[in-house]
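Participant: Need the 3D shape of this:
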Amino acid sequence: MIQTYIEQIKTLYGVEQGEALGFSALELKNLENRLNVQIPAILRSYYLALGKDEVINQAFNHLAPLAEVCVSDDGFFVFYTENQGAGCWGIKKSQLTEENPPVYVNYDLAGSSSEWLLDSQHLDGFLLNAAIINAVLGGAAFNANSFHIAPKGFMAEIEANWQELKDLTEHKQRIFTRDFNDILLLCINPEDQVEGVFMGSNDSESFEQLLESLDLNWDYISEDDEE
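Facilitator: Okay, here's the model as predicted:
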């Protein structure tokens, strides 16, 4: 059975069946009334299932608390922010009635420009990608990163043994998974080399195996924090 994006996120973070991690329907109704909007069905499902989990939603970039969700002066429903406040993500107010609308990003919060750029064609893809970024940058139970050029043959090995999330692939980023128990985010340079590897896993044994088998010079390993 194909997992939904919410189930994929739960697998990645090791969320137990039946854990209550979401906002209530009443809390969402109060948000809609305050802003006079309708929350898209995809975002409503996410809020109800995972909206209150601090690890998934705050480990790096941030799902905005409901009290801070707003509609910008230029008509965007702003619900997600960059970890240092350098940017935010939003949905056009005119598209909030769509089930799975596109998501836009604005990187000029402090300036005079109000340029919103298309970031994701679909909201569910944005939420999955955001959860993956947060996982490999501290949210996953086990994570590591390397900022060295990967050895020859590395990409071929990954392509042969991992599943690529092609809907999330960009020209500078490729994401691979093993059934969402392990995740790899690869940064690609202009020469088409892998110049950064970010790994997350929900299983200690699998994580240790990957540290050895991937043959990389790791700059950070989360287990080192415990020493």
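Participant: Only C-alpha atoms from now on, for both contacts and neighbour counts.
Facilitator: Noted.
Participant: any idea how far the residue nearest the centre of the chain is from Q95?
Facilitator: Computing the C-alpha centroid of the chain and ranking residues by CA atoms, centre = their mean puts A130 first, at 1.5 Å. Counting by CA to CA, to the nearest Å, the gap between A130 and Q95 amounts to 20 Å.
Participant: Assign D192 to helix, strand or coil.
Facilitator: Using DSSP: H, G, I helix; E, B strand; the rest coil, the structure places D192 in coil.
Participant: check which helix or strand covers V105.
Facilitator: Secondary-structure element containing V105, defined by DSSP states H and E: strand 103-106.
Participant: by contact count, what packs against that strand?
Facilitator: strand 88-92, strand 117-120 (3 or more CA pairs under 8 Å, 6 or more residues apart in numbering; DSSP states H and E).
Participant: Could you say which of those is packed most deeply?
Facilitator: strand 88-92 (a mean of 23; mean count of other CA atoms under 10 Å).
Participant: Contacts for that one, please.
Facilitator: 75-82, 101-107, 109 (CA atoms under 8 Å, 6 or more residues apart in numbering).
Participant: this one next, for a side-by-side:
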Amino acid sequence: MNYLQNIATLYHLDHLPCGLPEAEITAAEQRLGIRFPAILREYLLTLGGSEAVNQSFNRLLPLEKMDFDGDYLVLIEEYQGVFLCGIAKADLAQDNPPVHIGFYTDKTDSYEWQPHLPDTRALLLELACTNAAMGGLRYCANIMDEESTDAQAVQFIQQNRTEIIELRQKNQRFYTDGFHEIILLCFNENGNANGVFIGTTDQDRFDTLLELFSWDNWLYTSYDEEDDEDEECDEE
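Facilitator: As a prediction, the model looks like this:
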């Protein structure tokens, strides 16, 4: 199963492609004076039109807003603008080039770029998985402190779910079960888990994960919004 199908499974996208028109992609290339790498072009044609995948938290930039920041073609913007992800101009001729990340610094009032992931395919998968755990799917929840992050539950996830190795970073790991759920574990400098983010479209899976980490430990769950909606209806 390739990464496009994995994303489609995660988001229950039954009808592929849900991409952008090729004419719009070509127009963006002409405006920028480049041709997009083959992997990026394939992604845009297949999944580029899905708002849940591409804009529900971090954002794949619309074609008309894609541009260069110095020597880097910017593809993705963190939801608060803290960082950008893109491809070095010198690497654009590759089919699946490495990607860089630029962090905004007040000192220079600009983004400072450094290597991030080994290829563009991994970046697009990271976007989909991050957004899945941060609100892009029907059922999401998070824990954001070490005290509430049960160490035995973390160990269970590490032993019973598959890590998405290509997305591994120093302070975070993504896990999945056949791309029917996404679990993002975050770690502090001491290597202790201090955050859990989950996303799925399957309510039974969601409830199982909530129970695994103990219902009372979750800072937020999708059920909180349902409770708020019910209260609003009662007030009316």
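Participant: still on that earlier bit, and which of the contacts of strand 88-92 of structure 1 is nearest to F147 of structure 1?
Facilitator: Proximity of these to F147 of structure 1 was ranked by CA to CA; the top entry is E82 with 21.5 Å.
Participant: Strands of structure 2, residue ranges please.
Facilitator: When assigned using DSSP state E, the strands of structure 2 occupy the ranges 59-60, 67-69, 72-77, 83-88, 99-105, 110-117, 139-143, 162-163, 172-176, 181-187, 193-200, 220-221.
Participant: Name the residues of the third one that are buried.
Facilitator: Translated: strand 72-77 of structure 2. Residues of strand 72-77 of structure 2 classed as buried: Y72, L73, V74, L75, I76, E77 (neighbour count, 16 or more other CA atoms under 10 Å).
Participant: what packs against the biggest helix by length in structure 2?
Facilitator: In terms of residue count, the longest helix belonging to structure 2 (DSSP state H) is helix 222-235. With contacts defined as 3+ CA pairs under 8 Å, 6+ apart, the packing partners of helix 222-235 of structure 2 are strand 139-143.
Participant: which bit of structure 1 covers the strand it packs on?
Facilitator: Per the alignment by TM-score structural alignment, strand 139-143 of structure 2 matches residues 142-146 in structure 1.
Participant: The matching stretch vs structure 2, mean deviation?
Facilitator: Between stretch 142-146 of structure 1 and the corresponding residues of structure 2, superposition yields a mean separation of 0.6 Å, by mean CA distance after the TM-score superposition for structure 1.
Participant: what's the offset of that stretch from the middle of its chain?
Facilitator: Taking CA atoms, centre = their mean, to the nearest Å, the mean C-alpha location of stretch 142-146 of structure 1 is offset from the chain mean by 16 Å.
Participant: Give the equivalent position in structure 2 for N61 of structure 1.
Facilitator: Aligned counterpart of N61 of structure 1 in structure 2: N58 (TM-score structural alignment).
Participant: What separation do you get for the closest residue to N192 of structure 2 other than its chain neighbours and V99 of structure 2?
Facilitator: Leaving aside its sequence neighbours, N192 of structure 2 sits nearest to E146 (CA to CA, 6 or more residues apart in numbering; 7.3 Å). Distance, E146 of structure 2 to V99 of structure 2, using CA to CA: 31 Å.
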